[in-house]
Structure formats: C-alpha cells, structure tokens
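A.B. asks: I'd like to go over a predicted model; first the sequence, then the structure.
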Amino acid sequence: MITLAACQYHIDLLETWDAYAEHLSTLCQQAAEQGAQLLLLPEYAGLVLSGQLPAVERSDLHASIAGIQPLLPRWLALCEQIARDCNVYLQPGSMPVLDDDGQYRNRAWLFGPEGCLGSQDKLMMTRFELEQWNIAAGTELTVFDTELGKLGILICYDNEFPMLARTLAEQGADLILAPSCTDTVAGFYRVRVGAQARALENQIGVLQSPTVGMADWSPALDENNGRAALYVPSDYGMPPSGIVAESAELCPSSSQWLVCQLDLDEVRRLRDHGQVFTRRDWPKQFGIVSAGER
C-alpha cells in the first residue's frame, strides 16, 4: 500500500523567490506530514515563477516564458531539496524549458529522496501550445523505477491518446502521473475521461493533479478548473466507479491536497484474476484492421 497526494494547485501571485520557495516547501511539507510518499503537482505549475518578473513582463505570454528560464536551475535545486528533506517522490508539475535546439518543450521532472530521477516531455501539444505558445513536442516516453513501483508521466493532453499509456504499460508502468492544466470545465473533463479510460484499458492506476483559480496577472495561467483524483480499473476489490478518491470542489480558493492510498499489488492482480482482461485483450491481439486496410 502506498500513499499518494495530488494537488489542486491554486495559481497564486508570488512576487519574490523567497515567497515562492516558502510557499512550495510548506505545501509539500503539508502533504508529507499526512503520510504521502509521492506528491504530484499540475502541468505548468512552474509558470508560477513568472510572478517574480516585472508586471509588464509577466503579463506578456512569450516574455513570461522566456523570463523564467534563468530561474530554472534554482527551481530544480529547490524541488530536489524538498524531495530529500521530506523523504518523498515529488513530481512538481511542469514548465516550458528552452532546449539547445532553440525550441521550448513542456517538461516534467521526477525527484526522489535520492535526487533527480529524470524528466518527461509532453508529446501531444494542444492548439494553444502549438499556435500561440510555440512549444514543441517531445519524442520519447520514460518509465521511472522507484521504491514505490514503476511510474510513467503523461502530461495533460497526452492522457487523451491511448497508445501513449499503452506504451508505458508495456514498459512496465503500474501508475501514471497525470499533471494537468485546463482553463475550462470541458477541458478538465476531457483529460479526466482520458485518464480514467487509460486506467481501465491498461489495468493500472492514474493520478491526476490540476491547476485551479483565476490569475489575471498571467496570460498563460489566467483561468483554471479541475479536480484531483486517483483512477483505477472498475473491477474486483476496486471502487465500482473506478474512482478511488476525488477532490470535492471544482475550483477551491486555495491549494488543496487529495491524499489517498493505492495497493498496486491488488491492481496488478486484476490482470490475471479480474472480471475482464482489458490489458491482455488489446485489439491487436485479434488482428483488427480498419475497412480501408482490408
């Protein structure tokens, strides 16, 4: 049994590094004090760093993304230190990162008590990211081998594409972390439905963490809605709904942790002793082809 914490992360204006560092450290400590072993924050949580920029810079989409790049090493060091100090695995959300090829990518890191375990880029970009943010897609999927189990990360829109989760499952992932950032309630439900479907199809767990709140100071994080949740297959020993836990409010006025427990051994057991074998009975097993391919 492992204890997980997914944050409904409220987008607050934090205008100094010290204020931000205190905010993130205190928030993570609160989850650790509740026994959480793995902490998940949402997509683009790192963009809160733009609150430290001059008002004219943080109110400009492209200037705010460029302006936080010098803060990246300090942010990574802070996240690593929090994971060590709290003795937890920490996925602190994602942020846009300027790569050596001149392209920005939406990147999420995973930290553990032993330090940084690596990163995962978002693979499927939304229209907004492509057409307005000019953020490029990543190219690879990574499975992280931890003391809690094998983890994968699918960032927001990635959860709406079955083959990405299937690839992680075939590489041994038992739990997918799904940091998300959606402005509309419809957007939240798209990611939620995708995440829950991925849990059902692959007989794994999926943990979702969303941004919430209004941030008129940031063109990137202006409006946010979503519920944190843990999804599992609807099968023996699991909740009939497939929802282990879900935060009560769609948009609380402050950051809230959803702390819940998951027995990954019981989830794995369903692959051999469940009512159905969705993981095994994948369509390719039957050679299904479309009408146009016949």
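C.D. replies: Nice, thanks for sending it over. All values derive from a computational prediction rather than experimental measurement. Numbers count the residues shown, from 1 in each chain.

A.B. asks: Please count neighbours and contacts with C-alpha atoms only from this point.
C.D. replies: Fine.

A.B. asks: just the helices in this protein please.
C.D. replies: Read by DSSP state H, the chain holds these helices, from start to end of the chain: 17-33, 55-58, 61-67, 72-86, 127-128, 162-170, 185-202, 264-273.

A.B. asks: Show me which positions of the longest one end up buried.
C.D. replies: Read that as helix 185-202. Of the residues in helix 185-202, those scored as buried under the neighbour-count criterion (16 or more other Cα atoms under 10 Å) are 187-188, 190-192, 194-202.

A.B. asks: TSV please, covering these and showing distance to residue 159.
C.D. replies: Conversion of the buried residues of helix 185-202 to TSV gives the following (distance: Cα to Cα, whole Å):
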residue	distance to residue 159
187	12
188	11
190	9
191	6
192	8
194	5
195	5
196	9
197	9
198	7
199	10
200	13
201	12
202	12
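
A.B. asks: Going by distance to residue 211, which of these wins?
C.D. replies: residue 188 (9.8 Å; Cα to Cα).

A.B. asks: which residues touch the residue nearest to the spatial centre of the chain?
C.D. replies: For the chain, the residue nearest the mean C-alpha position is residue 179 (1.7 Å; Cα atoms, centre = their mean). Residues counted as contacts of residue 179 (Cα atoms under 8 Å, 6 or more residues apart in numbering) are 40-43, 93-94, 153-156, 208-210.

A.B. asks: So which of the helices of the chain is the most surrounded?
C.D. replies: Most buried of the helices of the chain, by mean neighbour count (mean count of other Cα atoms under 10 Å): helix 185-202, with a mean of 21.

A.B. asks: Just give the number of residues close to the nearest residue to residue 167 once chain neighbours are set aside.
C.D. replies: Taking Cα to Cα, 6 or more residues apart in numbering as the measure, residue 167 lies nearest to residue 141, with 7.9 Å between them; neighbours along the chain are not counted. Here the neighbour count serves as a burial measure; for residue 141 (other Cα atoms under 10 Å) it reads 19.

A.B. asks: Below is an additional structure, to be compared with the one above:
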Amino acid sequence: MFEVACIQLEARDVSQYEQTEKEILEWIDSLCSEEKVDLLVFPECAWPAYFLRENEEAAELALKRTPNFMKEVAQRAAHYRVHIAMGLYVQENGLLRNAGFLWGPEGEILGRVYKSNLWHFDRKFIEAGELFSVIDTSLGKLGMMICADGRAPEIARILAEKGAEVIIDMANLVSSASSTTLLMNPQIEYMLPVRAFENGVWIILCDKVGLEAYSIMNTGRSCVINPLGHVIGSSPSDTPEALIATVDTEMASYPLPDKENRCFARLTDPTEKLPVTSLMAKPMVLAETGAVCSAAHFSAETADHYVAMASRMIRVLQDQDASLISLPDCGKKADFDEVVHKLRPLLNPKVVVCVGGLAEIDGHKKRAAIAFSKDNTYGPIFLDKACRPVVFSTEAGRIGLVIEEEMFLPEVARSMMLEGVQVLFWADAKRHAMTEKIARCRAAENRVFLIRAGCGDKEDNSFIVSPTGNICAITVPGMDQSASAYCLLGEAYSKTVITGTDVVLGRLPHAYKELRNTSRKEE
C-alpha cells in the first residue's frame, strides 16, 4: 500500500519552458515537504511541452537543457526519498522520443518507456517505442505507458502479463467542449477503467489542463482507478492540482475467464497478412453498406411466451427494414434449437437473427450463441469451445458471436476485428457493473459496431454501440422494446481514429511477442 500524488499541470507552450521547469520543481518541493507521498506522477511531456513546433528555437534550447533538468528531478527524488514518474521529450541516438521515466528514492533511473501507439501528429516528430517494461520497486511492480497507449489493449495486457500490479499512464489527453468544466475523453470515461478491470491492475492517470499552441485543449481529470475498474479519486477538468490517493496492491480483482489453451494467433500476425487489411483496401460505396440493426429486449415467463414475443418483434422489425436483429437470451426459458426452428420460417431472405441461450453438446447443456437466416445457420458457438474466435460472413454483414464474460477478454474482440468483423454480437445473460463501459471500449478500440442483447430482466437492457464508442440505440430497462440504428457497416473498415492514428496500421505486432507466451496456441 502506498500514497500517490498525480500532479495535474497547467499546459504551457514550449516557449515558456523556463516557467514550466520552475513549476515542476516547485510542485515536487511543495508536496514532499507538506505531504507523506511515496510516488509522484507527472503528465506526458511535462517537460518541456507537447507541441514543439509552436516555437522551434525555444524547443531546441529546452531539449539541450533536458539532461540538466533530469538531474534536478533525480536530486529531488533522492533528497525526499520518493519515486517520481514523469513524461518528457528526450533525444537519444539522434532520435526524438516521447518518453516516460521512473526515478527511484536513490535518485536513480529505475525504468523508462517510449510512446508506442502514436497519436495524430506524433508520427511526424518521434519514433514509436517497443519497450514494455515492468519495474520491480519497493512500492510493487510498476508498468508505464503514455497517453494513446491506453487505447491499444495489447500494451496494458503485456504489462499485466509481465506482472505489473500498477500501470502509470502519463497523458496529454485532448478534448473539446463549450466550457472547460465539461471536458471529457473516451480514455477517462470508459477505456482506462476497462484496462484496469480486464487486467486486474491499478491505473494511475496523470493529465494536464488548459490550452497549448492555440489548438490542444487538455482534458484534465487525472484519476486513480482500482482493479475493479472503479475511479477512487479524480481531478477536475480545468484546475491544476495534486490528486492524492492510496493504492492497495493487495486488493483483489474480478475473476476473469482463463486464457489458457486459447488461440489468439492473429494478435502477432504481420499486418499485411491480416484479413482486415485486405478488406480495408477494397473500394466500396459507403451508402451500399447501410443496414438497420435492431436490439430487442423483452421478458418471457415460458418457452411459448418467448417464441411469441420474439415472433412479434421480428415481424415488426422486418416491416421497419431491419436486417440484423438481436434477441434477448432465451436461457432456461426456451429450448435453443426450438427457438431457431420456430423463428426461421418468419425471416425475410436477407435478415439475420442472433440469439444466446443453452445448447446441447456431448449430452450437456452449455452456454452458446447462434446466428441464423432463412437459409443459413452460423454457429452455434459454445462458451467452453470458443478457443479460436470465428467471424461469419452472413447476408447482413460479417459478424462475430461473443458469449457473456468472453467479452471481458480484449483478445477475443481484437482477434475478430483482425479477422474483419463488422458487428460484434454480445450474447450476455447477466449484466455487470462494467457492462456498458466494456461494450463501448470494445467497439471503440476496434472501430466496429457492437450489439448487446440483454437477458430480458427488468433491470437489464439491450443496446447498439457505434465504432466511435457511442451508444446509438438503447432500450429502457423493464420495458418490452426494440431499439434500432441505421449503421453504415463499411465504417468498420475505416480504422483511422484521427490522421496518423489507425487501430490496424498503427499496431506493432512484431513487438507483441510476449502475448504468445500466454495467449497463442501454435497451429
């Protein structure tokens, strides 16, 4: 257990590097003199600034001063006997690096990281990092990542697989709003809580506030997130401050599905060999990929009642031009095969229905999911047999079936994305506190659509998420209802988040070799 202080700095232009240096050192002196803290965390590019082109002459002077600045930080770490994590630009072997350093209480550099998942114009100036180190310290095992690295599930996963108990995320998260008090970012809203949850680790995010170079509005909202995905402390979006929180590395995490004997070979395949890469390169008329997707939600007391409600929903939705329909889990209320048998004759030729429930295999009932049309069946996929994620090419697009807590593993949805999935269907029979955040994260980190079919309970619901992570249709809990959205499924093959950042082309699969140790079953 230890005390951490996230120092949320005011963003400044690189021309103000002298003031920036003074403020950073004053923050260290002030906090360590007044508070008992074990770890101080500063944002990405705390020194000298994030956008160096604002004043290239000042940037050159600042970068020359970097070694002296680092000595000042090291001296304070030793003097106050604290750990300090900080993001800064460094020049190494003729390369400019967006780096993060961890100093120990002796003033020594314990570890470093280089930004790997480059954001926007980063690629113009810096080299991507391939270093995912976990540092064994007196505080515990610490991993580090920088800003947009939090968007790539592989990076936090590698750190966790290497034993990280805490991941420090140094960031300059950007946003926009009509007021600085309203600023928010997807990483803060749902991505980083999911990273903490899916890896069973603490995440310490330190961000900046304010405007840099007239164009980079920092989000603030530095926070500390526990292994259950709960934010235990956060800063405002518009005020520099030191957020102090207690990190308990002994805290239990949620028991996640085992990854043993699963095949996630796609995660380390070369980008040029991925199915999604060839699909991304094919020309298309975006309007021709449009489809009405519908998420149905209803309760049923008996098998006959379930089939009757599903039949009514299908008739209504087909009249409203739905081509991909998800139904709530039929569970113990109806026989899985009987549901498919009775509903199939109702379908128009190009309509696909997805449903989860219990299906028989080897004489036992197992959790399963299936998709079917009037003429074809896709699956079933069984919960305990889903060792290799499968993508089906159907009349309504390329879909993947994910059952219950399998969605908690980022490798499942990630592998399906690399196989070229357009829509993830989540057959989920039990709502979790993290359900909505996980759904939004899986859609956004993979740039795909996601439809979650709830279990039909009064406190549950169904919804559709767009590739941006926004919920575009949702049902009201406790109401028999369907919610529909017009989805341009071709958008699932546009993997660009912003110019310079692509969730497929920006990956570094050759650097993810650690994932083979636990998640790759050789074919």
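C.D. replies: Thanks, I have it. This structure is a prediction, so every number in the text was calculated from the model and none was measured.

A.B. asks: returning to that earlier point: let's have the helices of structure 1 in a markdown table, adding distance to residue 227 of structure 1.
C.D. replies: As requested, those are exported to a markdown table (distance: least, Cα to Cα, whole Å):
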| stretch | distance to residue 227 of structure 1 |
| --- | --- |
| helix 17-33 | 17 |
| helix 55-58 | 26 |
| helix 61-67 | 26 |
| helix 72-86 | 23 |
| helix 127-128 | 22 |
| helix 162-170 | 21 |
| helix 185-202 | 8 |
| helix 264-273 | 22 |
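
A.B. asks: With respect to residue 219 of structure 1, which of these lies nearest?
C.D. replies: Distances from residue 219 of structure 1 to each of those were compared using Cα to Cα; the minimum, 5.6 Å, belongs to helix 61-67.

A.B. asks: and stretch 141-159 of structure 1, how far apart are its ends?
C.D. replies: The separation between the terminal residues of stretch 141-159 of structure 1, taken as Cα to Cα, to the nearest Å, is 13 Å.

A.B. asks: residue range for it in structure 2?
C.D. replies: The counterpart of stretch 141-159 of structure 1 in structure 2, using TM-score structural alignment, spans residues 132-150.

A.B. asks: in the matching stretch, what's buried?
C.D. replies: Per 16+ other Cα under 10 Å, stretch 132-150 of structure 2 contains these buried residues: 132-135, 139-150.

A.B. asks: from the chain's centre, how far out does it sit?
C.D. replies: Relative to its parent chain, stretch 132-150 of structure 2 has a centroid offset of 17 Å by Cα atoms, centre = their mean, to the nearest Å.

A.B. asks: which other residues reach it?
C.D. replies: Where contact means Cα under 8 Å, 6+ apart, the residues beyond stretch 132-150 of structure 2 that reach it are 1-2, 38, 44, 87, 99-100, 110-119, 155-156, 158-159, 162-173, 187, 191-192, 195, 249.

A.B. asks: So which of those residues belong to strands?
C.D. replies: Judged by DSSP state E, strands contain the following of the contacts of stretch 132-150 of structure 2: 2, 87, 99-100, 110-114, 166-170.

A.B. asks: Compare those and tell me which is most surrounded.
C.D. replies: residue 170 (34 neighbours).

A.B. asks: mind checking what that residue lines up with in structure 1?
C.D. replies: The equivalent of residue 170 of structure 2 in structure 1 is residue 179 (alignment by TM-score structural alignment).

A.B. asks: What separation is there between its match and residue 157 of structure 1?
C.D. replies: Using Cα to Cα, residue 179 of structure 1 is found at 10 Å from residue 157 of structure 1.

A.B. asks: still on that earlier bit, arrange the contacts of residue 179 of structure 1 in a markdown table, one row each, with distance to residue 32 of structure 1 as further columns.
C.D. replies: Output for the contacts of residue 179 of structure 1, formatted as a markdown table (distance: Cα to Cα, whole Å):
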| residue | distance to residue 32 of structure 1 |
| --- | --- |
| 40 | 12 |
| 41 | 14 |
| 42 | 17 |
| 43 | 21 |
| 93 | 17 |
| 94 | 20 |
| 153 | 21 |
| 154 | 23 |
| 155 | 23 |
| 156 | 24 |
| 208 | 18 |
| 209 | 16 |
| 210 | 19 |
